[in-house]
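Trainee: just coords:
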């Protein structure tokens, strides 16, 4: 029996594959390589000494997905595949709805035909919208302020309805906060296309000299230093959360949302100052106006994950940034020139 990992060569997917291989799981990865590299597969083998089955395919391709399930004995699915940049989603919303929603429907329909009803879904804290006050917990109302967030929310609604219609489904909707860091080997890490959308790869690329300076969006928030506060979680802790969710699916009836975060907030300038200390590099930055829709403070209530999964984040900010810097300094151009 194998686990199907969609988007398994991506940032969070690849780290989760490593942790699953480490506990002896047989892995089939499906990825269209739109935001990843086949070099990741070599790095995963270097880290674990184990091989995965890789299929280059798009989850929107119903024929390709049918073939995957016909040719492999799949017992459960972890679904990472999807477009994930908030800003880009405002510019090309139809691509986001097509990939993230239509692609998910193709996957779920194929799973149902093959009676594979165990699923861990890669959701997001963006589903909490703007109206809730941190710490954010799973009982709060959901909403979305951009097409990316809407796609995650739509897929959650689909999964809630699916689980209501058929009690055989066991589904964990993992709502991530802000994944950062990299594998401690420095062999895999976040490798965005073009200008990074997320804070840490942007800071790392400034530190390595690929970008001239960081833009800090607003320094007049009601926070200790005026910059936005977010809940940053080490990607390996996040990966281990998926392993725990997979192990606990037998105890999950229906569709259950679960926050994966640390429960603590860190400001943009705290990140910058810690990165400077860890890397020994200067991080020039400019304060620019706030972005529309950005909140002052966002962090998780992670108590459900602890109670239900027996999981909690253990890696601190120093480890998150040290591992980010090791990845970036060992791979200054990411995977692009290797």
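Mentor: Happy to help now that I have it. Here the structure is a predicted model, which means the values were calculated and not measured.
Trainee: contacts, neighbours, all on C-alpha from now
Mentor: OK.
Trainee: got the residue ranges for the helices in the stretch 151-300 of the chain?
Mentor: Taking DSSP state H, counting those that start in this stretch, the helices of the stretch 151-300 of the chain run over residues 199-208, 235-248, 268-279.
Trainee: of the ones you listed, which is nearest residue 153?
Mentor: Nearest to residue 153 among the helices of the stretch 151-300 of the chain is helix 235-248 (19.2 Å), distances taken as CA to CA.
Trainee: how about that closest one: buried residues?
Mentor: Residues of helix 235-248 classed as buried: 235-246 (neighbour count, 16 or more other CA atoms under 10 Å).
Trainee: can you add distance to residue 7 and give the helices of the stretch 151-300 of the chain back as CSV?
Mentor: What follows is those, written out as CSV (distance: least, CA to CA, whole Å):
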stretch, distance to residue 7
helix 199-208, 19
helix 235-248, 13
helix 268-279, 28
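Trainee: for those, which one sits closest to residue 139?
Mentor: Nearest to residue 139, of these and by CA to CA, is helix 235-248 at 18.8 Å.
Trainee: for residue 268, state which of the buried residues of helix 235-248 is nearest.
Mentor: Minimum separation from residue 268 among these (CA to CA) is found for residue 235, which lies at 18.2 Å.
Trainee: so that closest one sits against residue 13, correct?
Mentor: No: with contact taken as CA atoms under 8 Å, residue 235 and residue 13 are classed as non-touching, separated by 9.7 Å.
Trainee: which residue, other than its chain neighbours, is closest to residue 133?
Mentor: Of all residues not flanking residue 133 in the chain, residue 298 sits nearest, at 7.8 Å (CA to CA, 6 or more residues apart in numbering).
Trainee: show me what contacts the one you found?
Mentor: 133-136, 229-231, 265 (CA atoms under 8 Å, 6 or more residues apart in numbering).
Trainee: the structure to be compared is supplied as follows:
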């Protein structure tokens, strides 16, 4: 018997792809999103892809009265908590915003869940909780050394969720993402960042699509194979499948009080130059780029050991770098101005 999942932040990049995966797996979904960094067009397109309409409740995850109303009106079996703010640089400049939205918002949500008797939750965390790693690949047992208010706010929520799980016999999981990229293969939903993209893939896509002039590669003298930084890029559809696997694990197998942290990555590190080369092969033309000085805080290599997810709930990433680039480029070509056309 399939379940009803409340997805906070469901209109965003990761949320929209996860909604498709949940609906295709037979679950019912309810979305809570304030649309501060998302478009309602994404939800309309999710409905088109999945062949089922998506119910949006527009509101703030910090609104306890609204949360109580949602839980009273809908038979929620599990909460998938994706809502939050996520720009590392902005968090350094404005830490208050990150603790208010990410940490206080999560406390409001978990408290409402407890009032309503909802005892299953998947939290969207981040691999940045590890900070600068001593060793790679990173396992879930690696030291936790968050280096920004963003990462600290996420780790605080991990601890908070684990505390609720132990105290109230919840079944919960903290998912630590590496670098989500790509788009749904239909090209109908994808990443639509506000302003200047902070991540490599959408920036390359906008240079390839002539929205931006040139890609800056920050440093080419790192101790890596080609001197540029290496990261673990994961196709957003693989990430979405990881959420469905986590939800199904909580619904069917998890023990009360359980709240493991689980990496979602591929276990493969790709350098900036490798990514650029694959993008150029995908597009069939050269993409303008230049070498720029290193950025403060960048580490040479950062990638996951994803064995924990395979062991716990049978998930592993399946898409390679070529597919990530092809799907992201298809989204960019079909939506050169993101969802604005809608």
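Mentor: Here it is on my side, so go on. This is a predicted model, so every value here is computed, not measured.
Trainee: what's the closest of the helices of the stretch 151-300 of the first structure to residue 57 of the first structure?
Mentor: Closest to residue 57 of the first structure of those, according to CA to CA: helix 235-248, at 22.6 Å.
Trainee: returning to what we had before: and residue 309 of the first structure, which of the helices of the stretch 151-300 of the first structure is closest to it?
Mentor: Counting by CA to CA, and looking across all of these, nearest comes helix 235-248 at 5.8 Å.
Trainee: can I assume residue 330 of the second structure is in contact with residue 187?
Mentor: Yes: because the distance of 5.5 Å satisfies CA under 8 Å, residue 330 of the second structure is recorded as touching residue 187.
Trainee: so for the two, which residue has more residues nearby?
Mentor: Between residue 330 of the second structure and residue 187, counted using other CA atoms under 10 Å, the more crowded position is residue 330 (22 against 18).
Trainee: that one matches what in the first structure?
Mentor: With TM-score structural alignment as the matching criterion, the partner of residue 330 of the second structure in the first structure is residue 326.
Trainee: which strand or helix spans its match?
Mentor: Following DSSP states H and E, the helix or strand that holds residue 326 of the first structure is helix 317-330.
Trainee: mean deviation of that helix from the second structure?
Mentor: With both structures laid over each other, helix 317-330 of the first structure and its partner residues in the second structure are 0.3 Å apart on average (mean CA distance after the TM-score superposition for the first structure).
Trainee: picking that back up, ok, and the contacts of residue 298 of the first structure in the second structure?
Mentor: Taking both residues aligned by TM-score structural alignment, their matches' CA atoms under 8 Å as the threshold, the shared contacts between this structure and the second structure, drawn from the contacts of residue 298 of the first structure, are 134-136, 229-231, 265.
Trainee: cross those residues against strands and list the overlap.
Mentor: Among these, the members found in strands (DSSP state E) are 229-230.
Trainee: scan the kept ones among the contacts of residue 298 of the first structure and report the most crowded one.
Mentor: The member of these surrounded by the most neighbours (other CA under 10 Å) is residue 229, with 24 neighbours in all.
Trainee: ok, now which ones touch that one?
Mentor: Applying CA under 8 Å, 6+ apart, we find residue 229 of the first structure in contact with 223, 265-268, 296-299.
Trainee: what's the counterpart of it in the second structure?
Mentor: Residue 229 of the first structure is assigned residue 230 in the second structure as its aligned equivalent, the criterion being TM-score structural alignment.
Trainee: can you give me the strands for the second structure?
Mentor: 4-8, 28-33, 55-58, 78-81, 120-126, 171-177, 179-181, 215-218, 230-231, 233-235, 261-264, 270-271, 289-292, 301-302.
Trainee: can you list the ones you listed in JSON lines and add distance to residue 95 of the second structure?
Mentor: Written out in JSON lines, the entries for the strands of the second structure read as follows (distance: least, CA to CA, whole Å):
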{"stretch": "strand 4-8", "distance to residue 95 of the second structure": "21"}
{"stretch": "strand 28-33", "distance to residue 95 of the second structure": "22"}
{"stretch": "strand 55-58", "distance to residue 95 of the second structure": "25"}
{"stretch": "strand 78-81", "distance to residue 95 of the second structure": "20"}
{"stretch": "strand 120-126", "distance to residue 95 of the second structure": "17"}
{"stretch": "strand 171-177", "distance to residue 95 of the second structure": "21"}
{"stretch": "strand 179-181", "distance to residue 95 of the second structure": "22"}
{"stretch": "strand 215-218", "distance to residue 95 of the second structure": "25"}
{"stretch": "strand 230-231", "distance to residue 95 of the second structure": "25"}
{"stretch": "strand 233-235", "distance to residue 95 of the second structure": "27"}
{"stretch": "strand 261-264", "distance to residue 95 of the second structure": "24"}
{"stretch": "strand 270-271", "distance to residue 95 of the second structure": "30"}
{"stretch": "strand 289-292", "distance to residue 95 of the second structure": "28"}
{"stretch": "strand 301-302", "distance to residue 95 of the second structure": "24"}
